[in-house]
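*Asks:* fold the following and give me the result.
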Amino acid sequence: MKSLKQTFFIGMLVSSMFSCNQENDNTTTPEDDDVERDIVTAELTNQLSNQVFVDLNAGTTTTVEVNAWELAFDQDGVIKSNTGKKVALAFPVESDFEAINEESATGLQYLYDDETGDLSSTAWNGNDFELNTPYILDLGINGLGKALGFKKFIISENSSSQAVLKYADLNGDNEQTVTVEKTAGFVYFSMIDNTINDIEPANWDLVVTPVTVRTGAPCFTMGDAAIPGVNCDIMRLSASVIINQNGNVTGAISSNYPDLEPNDDPAEQINLLTIEDSNFEEVDANNVADHEFTTQGDVIGKEWFHIQKPHSSGVYKVYSHITFLVNDEEGNHYKLRFLTYSKDGQNGYPTFEYQLIK
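*Replies:* This next block holds a predicted model:
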């Protein structure tokens, strides 16, 4: 974990930030002026192996490894699964914890936290999972994309003060019972390491993180023809930006082109826009309140970039013409816009500038 503060004048940006191959990333450069701005590069890495919490007011970032946790618990009863490494939950056929075995994990529909970051739509909270009932947890993948296997588990308590869970390997080995004491925000637990890990900083406004997104049809729509992970429920990782809903952070979008939708055709109008088409400079204290702020987790989400055809090339268009607004829990308003998704020719390094609206 690290905490960094990067404050720059736009005219003094480090040139290496924009040294990546222009053909592989639609890097944009802000105007050269004397306005003080902050620049953040979230080093998710090209394997999307990190998540980066950002405190706009303090100007700090906290970078943690995605693989450090599987489940997280808060005082409101929300249970998050780590969508950043494809952690998923499933209902086994067996209703007895001891009866669940290695064959139990096959042929199931695995459920993921919603990519929007909506805390009411996590895999647990949005799919009728219950206390004192055994389930299967897909531990997801490591940084190299290798599957980490499965655990069976029961959560017997999920109160405002603590969560109690029992878990084991599918064959019954390594059984553990753990009490997770809750504090403000989320408390993060790893079944792999049997540890409570320090993930979330005390104060943060947004997190730049991998999320699991579905490509292809949901398996339940295909009946007996469904082969999970092969012809349906194909899951991939994508970068996203989620605001801190537990911290009462709100956000909004502002653009001179609000009707244009993200598109993968390089010839479409939205993909021809540049930072020169931004309204970033026009958003100020006189009009910031005119925008419609929301607590929606993915108000920024993946709206700031889109992969271009052919997808195999890994070329992303960064929508620097869009201005995002964030109102932190202290009541400060910030505006931000994204500049690039890559560094040194490698994707996975979202960079944005932001400024306090005074």
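*Asks:* for the rest of this, base every contact and every neighbour count on C-alpha atoms.
*Replies:* Will do.
*Asks:* give the contact list for Asn244.
*Replies:* Counting by CA atoms under 8 Å, 6 or more residues apart in numbering, Asn244 touches 204-207, 250, 297.
*Asks:* and which of these is nearest to Phe189?
*Replies:* Using CA to CA, Val207 comes nearest to Phe189 of the contacts of Asn244, at 18.3 Å.
*Asks:* which residues sit against the strand or helix carrying the closest one?
*Replies:* Counting by DSSP states H and E, the element that carries Val207 is strand 206-215. Residues outside strand 206-215 that contact it (CA under 8 Å, 6+ apart): 42, 44, 48-55, 83-86, 112-113, 115, 232-244.
*Asks:* can you tell me which of these end up in strands?
*Replies:* 50-55, 234-243 (DSSP state E).
*Asks:* what's the farthest-apart pair in those residues?
*Replies:* The widest separation within the ones in strands among the contacts of strand 206-215 (CA to CA) is 33.6 Å, between Asp55 and Ile234.
*Asks:* so who does the spatially closest residue to Ser190 that is not a sequence neighbour touch?
*Replies:* Of all residues not flanking Ser190 in the chain, Trp69 sits nearest, at 4.2 Å (CA to CA, 6 or more residues apart in numbering). Trp69 is in contact with 82, 188-191, 197, counting by CA under 8 Å, 6+ apart.
*Asks:* and those, which of them are in strands?
*Replies:* 188-190, 197.
*Asks:* filter the residues you listed down to the buried ones.
*Replies:* 188-190 (16 or more other CA atoms under 10 Å).
*Asks:* any chance of CSV for these, columns distance to Lys309?
*Replies:* Putting these into CSV (distance: CA to CA, whole Å) gives the following:
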residue, distance to Lys309
Tyr188, 38
Phe189, 39
Ser190, 38
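*Asks:* closest to the centroid, which residue in this structure?
*Replies:* Thr209 (3.5 Å; CA atoms, centre = their mean).
*Asks:* if we ignore the residues flanking it in sequence, what's nearest that one?
*Replies:* Gln51 (4.4 Å).
*Asks:* pretty sure Lys335 sits in a strand.
*Replies:* Yes. Per DSSP: H, G, I helix; E, B strand; the rest coil, Lys335 lies within a strand segment.
*Asks:* please generate a structure for the following sequence too, so the two can be compared:
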Amino acid sequence: MKKNFIFILTFLLIAVVGCNNDDDTATANSVNVAFASPSVNLTENTTTLNLVFSGATATAGTITLSVATENVVYGTDFKTVPAVANNTLVVPFTAGASSATFSFEKLINAIEGEVKNVKFTITAVSTSAVVVTEAAKSLQVNFNETASLGQSLSAAVGGANQPNQVYVDLSSGTMTVVPRVSWDLGFHAGTDFRIAINGSLKMSAKQLTTTNIDEVQVADESMIISQGAGSATQIDNPVGLITGTAIAPVSENDADNKVYLVNLGSNPATNTPASGTEGSASGSLRGWKKIRVLKSGNDYKLQYAEIGATTHTEVVISKNSGYNFSFFSFTTNGTVNVEPQKDKWDLNFTTFTNLVGPTTPYYYPDFIVNNLKGGAKAYMVAVSQTVTYDNFTLANVVDANFTEDQRGIGSNWRSTSVTGSDGIPVSQFVLRTDRFFVVKDPAGNIYKVKLTGGASNTGERGFPTFLYSLL
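*Replies:* Next up, the predicted model:
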């Protein structure tokens, strides 16, 4: 601000000299007026904005400002004293004044990712004894971004077949929808050279003894993940720590980097399942690949091929520190955009390969993971006579309950069957209303989150809705 003020005063002094030598522009006794700064970032609810004169004004008068807005409405997002009328603000000043001021009151903050500003421009002065400094006649007032206070949202996972993953950023209220089949491998952008596989498709990976990617391999049906089938060592650990990937860390020594047999899992089903059941796991099998990953400086070198091939394709995949992973697709044979930036999402509505017990893979639809690798954590709160979603406040948060596990919500928000009239379980989505969740985002904002639905009016699964509020 000090530099800006000196900058403006310099313009004013130049303007005064110019006026003294140009009787056609103003009298020798005229003064110049300009904004004290070209822009202001709002940090307080009420801010005093200044117009400065190069000398004392000879008489009283007014300065007329035009008002241009971006994504704000007067009276809703902001107001001023004096008031704005017809996109015009008139600011008075007294005789002998060295400045004129008006106040700006911010009524609603900008949430993350939203641009909100107001631009004031001097268009007229009531007296010819005050001359506008053209180079400094405008001021832009910027609304600082803040976290969303909360809202109700619906995650578009796509119905009972749940073909989509939905990434949610609570602080901005934005959601990113990505087809589950759009990616196969995730190459970690951190210091660890680790590769993730797409658990939402029931993928698995098994290390072989060879380092020769061109050696013919055969399918291994024991790798196929189904309910209670498959190997825990061949899936990424569902806790979500980057050290738990099925594929070993890439070694500096190429001889240590083995070939992996990769089962690509299954597609979402194309047929609509019966009401209350899910179809995300019953699609066609996606086949097999063999891969080998080496280091290429600070990047990855991926070698891949069909399992019966005697030649391979090679591609270098770069790290991008702004993201958790760089994603690769065997369908497009290239990198693809999947997750938002690592600090721009908190929850992922997805299908998921979990474990039942320490060694048994089990596939879950209607699953929610928190962005553990980006720093988001979550835990569950049980509703009681004294604790409810409505009365839960920041003072009730137990920081120690945030754990290093991306399943802080997981499947705990729903069940999938009810007991029929004959005593036999019947498939049906059931929302668990006896609990809600606390989520801390990568910026440290803490929210309470309540799932409010998961099925359509006709009972079709795959329609999750939720409510959240900033604590």
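*Asks:* once they're superposed, tell me the TM-score.
*Replies:* For this chain pair, the superposition-based TM-score is 0.71 by TM-score structural alignment, normalised by the length of structure 1; 286 aligned residues with a CA RMSD of 2.9 Å.
*Asks:* could I get the ones in strands among the contacts of Trp69 of structure 1 as CSV with distance to Pro134 of structure 1?
*Replies:* Listed next are these as CSV, based on distance: CA to CA, whole Å:
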residue, distance to Pro134 of structure 1
Tyr188, 20
Phe189, 18
Ser190, 18
Asn197, 24
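*Asks:* closest to Glu330 of structure 1 among the residues you listed?
*Replies:* Among these, and counting by CA to CA, the member closest to Glu330 of structure 1 is Tyr188, at 25.2 Å.
*Asks:* what sits against the closest one?
*Replies:* Neighbours of Tyr188 of structure 1 in contact, by CA under 8 Å, 6+ apart: 69-73, 196-199.
*Asks:* if we go to 10 Å?
*Replies:* 68-74, 79-82, 180, 182, 195-200 (CA atoms under 10 Å, 6 or more residues apart in numbering).
*Asks:* all helices for the stretch 101-250 of structure 1, in order.
*Replies:* Per DSSP state H, counting those that start in this stretch, the stretch 101-250 of structure 1 carries no helices over any range.
*Asks:* now do the same contact list for the aligned partner of Arg180 of structure 2 in structure 1.
*Replies:* Correspondence of Arg180 of structure 2 to structure 1, assessed by TM-score structural alignment: Val66. Listed by CA under 10 Å, 6+ apart, the contact set of Val66 of structure 1 reads 44, 48-52, 82-85, 141-143, 199, 209-210.
*Asks:* can we see that at 7 Å?
*Replies:* 49-51, 84-85 (CA atoms under 7 Å, 6 or more residues apart in numbering).
*Asks:* which one among the ones in strands among the contacts of Trp69 of structure 1 gets closest to Ile307 of structure 1?
*Replies:* Tyr188 (31.5 Å).
*Asks:* show me what the closest one lines up with in structure 2.
*Replies:* Taking TM-score structural alignment, the alignment pairs Tyr188 of structure 1 with Phe327 from structure 2.
*Asks:* which non-adjacent residue is nearest that match?
*Replies:* Using CA to CA, 6+ apart, the closest residue to Phe327 of structure 2 is Gly186 (4.4 Å).
*Asks:* so how far is the helix or strand hosting the one you found off the chain centroid?
*Replies:* In the assignment (DSSP H and E), Gly186 of structure 2 maps to strand 185-188. Relative to its chain's centre, strand 185-188 of structure 2 lies at 19 Å (CA atoms, centre = their mean, to the nearest Å).
*Asks:* start to end distance for stretch 73-90 of structure 1?
*Replies:* In stretch 73-90 of structure 1, first residue to last residue: 18 Å (CA to CA, to the nearest Å).
*Asks:* now do it: distance to the chain's middle.
*Replies:* 12 Å.
*Asks:* and that stretch, which residues are buried?
*Replies:* 73-75, 77-90.
*Asks:* then stretch 301-320 of structure 2?
*Replies:* Going by 16+ other CA under 10 Å, stretch 301-320 of structure 2 has these buried residues: 301-307, 312, 316-319.
*Asks:* which of the residues you listed sits closest to Ser103 of structure 2?
*Replies:* For the buried residues of stretch 301-320 of structure 2, the nearest to Ser103 of structure 2 is Lys319 (47.4 Å; CA to CA).
*Asks:* show me what contacts that closest one?
*Replies:* Lys319 of structure 2 neighbours (CA under 7 Å, 6+ apart): 189, 299, 326.
*Asks:* equivalent analysis for Ser222 of structure 2, please.
*Replies:* Here Ser222 of structure 2 is in contact with Gly230 (CA under 7 Å, 6+ apart).
*Asks:* ok, now Val40 of structure 2?
*Replies:* 140-142.
*Asks:* so what corresponds to it in structure 1?
*Replies:* Val40 of structure 2 maps onto nothing in structure 1, by TM-score structural alignment.
*Asks:* for Val40 of structure 2, which three-state class applies?
*Replies:* Secondary structure, three-state DSSP: Val40 of structure 2 is strand.
*Asks:* residues in contact with Glu65 of structure 1?
*Replies:* Glu65 of structure 1 makes contact with 49-51, according to CA under 7 Å, 6+ apart.
*Asks:* give me that answer again for 6 Å
*Replies:* Glu65 of structure 1 is in contact with Asn50, counting by CA atoms under 6 Å, 6 or more residues apart in numbering.
*Asks:* ok, Thr210 of structure 2 next?
*Replies:* 258-259.
*Asks:* same question for Leu9 of structure 2.
*Replies:* Contacts for Leu9 of structure 2 were tallied using CA under 6 Å, 6+ apart; there are none.
*Asks:* roughly how far apart are it and Thr121 of structure 2?
*Replies:* Taking CA to CA as the measure, Leu9 of structure 2 falls 18 Å from Thr121 of structure 2.
*Asks:* ditto for Ile14 of structure 2
*Replies:* Taking CA to CA, one finds Ile14 of structure 2 at 20 Å from Thr121 of structure 2.
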